[in-house]
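1. coordinates only, sequence not included:
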């Protein structure tokens, strides 16, 4: 079973306006709301492929109840820890320029964290946990390390989609997959990565540090997959980029859905790239139909 973890989910409230005038009454043209958070995005895209997952994390109040009900309506299982304060609301303002107002989120108590760890302790050798996104300020900075250590001891696989020290510190526990983009990869090694060829040596270093599979996305320049046995490079489909939010989460979900079905790394990588592109070319997260439409454009070659 795949479990996704979102430590600080949100209700994303998206409003579109002709223009925004500071200090004046502004009226929307249209608006929408839906659950936000990287782990929730992974569960949503997995669901598009018919791959079951269970969403974990912290929710509270009327906004938390909305997230849980929304996911249940989509036939996505949940096992959240309930906290005392309301889940945050993030406001996305879309005009000629886009602006965001992101809330801090609820306080997570030590007891709340213990309850989450108890849930992770129940994962076993047939399970995989996706840890994605930042750690709330009220949780210890060692949160990811503590959780992946539990997975390591129980035999559960795990995927980490995070940046900087959060990512570095989980590598000794041998994550099944990590997915930095080329900017994040450069920051890890205090360098600048400008082209696909420069990705490979640093991707191999991440494998040497413990990662089983590394996917590095380079936006329109393609993507690379590196593990101990192969290095693959994929050209990405061509299209109009409408949205970057959730593209990385879609890559993770596409990879896991295809790998669970085929146990083939190259095919999983192909779906990963098509899924990320399908989200980038859409106003929301990708659909299975859009991914399959793009698959023939994903050309993969092995680098020897």
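-> Structure's in. What do you need? These numbers come from a predicted model, not from an experiment.
2. CA atoms for contacts and neighbours, from now on please.
-> Will do.
3. can you tell me the closest non-neighbouring residue to the residue positioned nearest the centre of the chain?
-> Compute the mean C-alpha point of the chain, and by C-alpha atoms, centre = their mean the closest residue is residue 249, 3.1 Å away. By the measure of C-alpha to C-alpha, 6 or more residues apart in numbering, the closest residue to residue 249 outside its immediate chain neighbours is residue 42, 5.3 Å from it.
4. is the one you found within a helix or a strand, and which one?
-> Element membership for residue 42 (DSSP states H and E) is helix 38-48.
5. which element follows that helix toward the C-terminus?
-> Elements were assigned by DSSP H and E; along the chain past helix 38-48, the next helix or strand is strand 53-59.
6. here comes the other one, which I'd like you to weigh against the first:
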């Protein structure tokens, strides 16, 4: 079973405008309301690809109840912890020219609630996969990811971390099965820029030396690079399409990679399906559906 953790899920209220005039009433051309959160996005794409997962995390208030119900209505199993105070956040995304985002703060995760999460994670079994994605809320210790990986280390659980900066650097010593920085994040971790295939390969190797097993680097329009646990490298371009949405593309790549690897045991197939899933979401207004992913997969 694949488990995803989303510490601070959200409703994304996306508004499309023809024009934006500050200080005036602006009317939407059209709008959408979708649930979000990096781990939840991973679970959503896994569902589209026929892979089962359980979404873990924290919800609160009436917005949390609605989010949980909406996710389950899509056929995704959830096991959220309900917080006693606050509301699951609402993020406002204004699309007019460049995208503008206003992200809500979210509820406070109590010590009791984080203990409940640890208890759920303690029930994971050998062969399960745990996906930790995104940032850690300010109400939790900065080393929360490290505590989780240390707690589960040595139990045969595949651990996947999609994060950036020190948050990612500090967990590679626990030998995660997969990490997925983008090429900008990869360079920032080593205080440099990664703009060539050689540079990306070199610094992906540095992360592997620090303990990561598989290093998947997304490179936007230039595709993706994979350094496998076996020491082999794979690189793939991106299919043709128009990018209309950057939200969830990286999460979709992680989901596609895991689904592809579980299906085939092949790193090349995992990279191919991951690239198709990530690109399909980038070419969609929301998370991609199975048909869109399959169509792009056939072009790679």
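-> The structure has been received and is ready for your questions. No experiment lies behind these values; they were computed from the predicted model shown.
7. hang on, the earlier thing: distance of the residue nearest to the centre of the first structure from residue 85 of the first structure?
-> 27 Å (C-alpha to C-alpha, to the nearest Å).
8. with residue 20 of the first structure instead?
-> Applying C-alpha to C-alpha, one obtains 31 Å for the distance of residue 20 of the first structure from residue 85 of the first structure.
9. and for residue 92 of the first structure?
-> Between residue 92 of the first structure and residue 85 of the first structure the distance, using C-alpha to C-alpha, works out to 22 Å.
10. those two: which has the busier surroundings?
-> The neighbour comparison of residue 92 of the first structure against residue 85 (other C-alpha atoms under 10 Å) goes to residue 92, with 19 against 16.
11. who's in contact with that one?
-> Residues near residue 92 of the first structure by C-alpha atoms under 8 Å, 6 or more residues apart in numbering: 12, 13, 14, 15, 98, 99, 100, 101.
12. find the nearest non-adjacent residue to the second one, please.
-> Meaning residue 13 of the first structure. Computed as C-alpha to C-alpha, 6+ apart, the closest residue to residue 13 of the first structure that is not its neighbour in sequence is residue 33, at 4.5 Å.
13. how about the strands in the stretch 201-304 of the first structure?
-> Defined through DSSP state E, counting those that start in this stretch, the strands belonging to the stretch 201-304 of the first structure, from first to last, are 213-217, 223-227, 231-235, 299-302.
14. tell me which of the ones you listed lies nearest to residue 137 of the first structure.
-> Ranking these by their distance to residue 137 of the first structure (criterion: C-alpha to C-alpha) puts strand 213-217 first, at 27.6 Å.
15. check the mean deviation of the closest one from the second structure.
-> Average distance between strand 213-217 of the first structure and its aligned residues in the second structure, after superposition and using mean C-alpha distance after the TM-score superposition for the first structure, equals 0.7 Å.
16. what angle do that strand and strand 223-227 make?
-> Per axes from the mean of the first three to the mean of the last three C-alpha atoms, to 10 degrees, the angle that strand 213-217 of the first structure makes with strand 223-227 is 160 degrees.
17. touching strand 213-217 of the first structure from outside, list them.
-> For strand 213-217 of the first structure, the external contacting residues (C-alpha under 8 Å, 6+ apart) are 175-182, 185, 199, 203, 206-207, 223-228.
18. if we go to 7 Å?
-> Strand 213-217 of the first structure has contacts (C-alpha atoms under 7 Å, 6 or more residues apart in numbering) with 176-182, 203, 207, 223-227.
19. before we move on, what about stretch 273-285 of the second structure?
-> Contacts to stretch 273-285 of the second structure, defined as C-alpha under 7 Å, 6+ apart, come from residues 238, 241-246, 248-250, 252-257, 260, 287-288, 292-293, 296-297.
20. quick check: the aligned residue for residue 248 of the second structure in the first structure?
-> Here residue 248 of the second structure is matched to residue 246 in the first structure, going by TM-score structural alignment.
21. touching, its match and residue 254? I think so.
-> No - using C-alpha atoms under 7 Å, residue 246 of the first structure is not in contact with residue 254; the gap is 11.9 Å.
22. so for those two, which residue has more residues nearby?
-> Each of residue 246 of the first structure and residue 254 has its neighbours counted (other C-alpha under 10 Å); residue 254 has more, 30 against 23.
23. separation between residue 168 of the first structure and residue 210 of the first structure?
-> When C-alpha to C-alpha is applied, the distance between residue 168 of the first structure and residue 210 of the first structure equals 10 Å.
24. repeat that for residue 49 of the first structure.
-> Remark: distance between residue 49 of the first structure and residue 210 of the first structure (C-alpha to C-alpha) = 29 Å.
25. now do residue 48 of the first structure
-> Applying C-alpha to C-alpha to residue 48 of the first structure and residue 210 of the first structure gives a distance of 31 Å.
26. can you check residue 19 of the first structure too?
-> Look at residue 19 of the first structure and residue 210 of the first structure: by C-alpha to C-alpha, they are 49 Å apart.
27. repeat for residue 96 of the first structure
-> With distances taken as C-alpha to C-alpha, residue 96 of the first structure is found 44 Å from residue 210 of the first structure.
28. among these two, which residue is more densely surrounded?
-> The neighbour count for residue 96 of the first structure versus residue 210, taken as other C-alpha under 10 Å, is higher for residue 210 (17 against 11).
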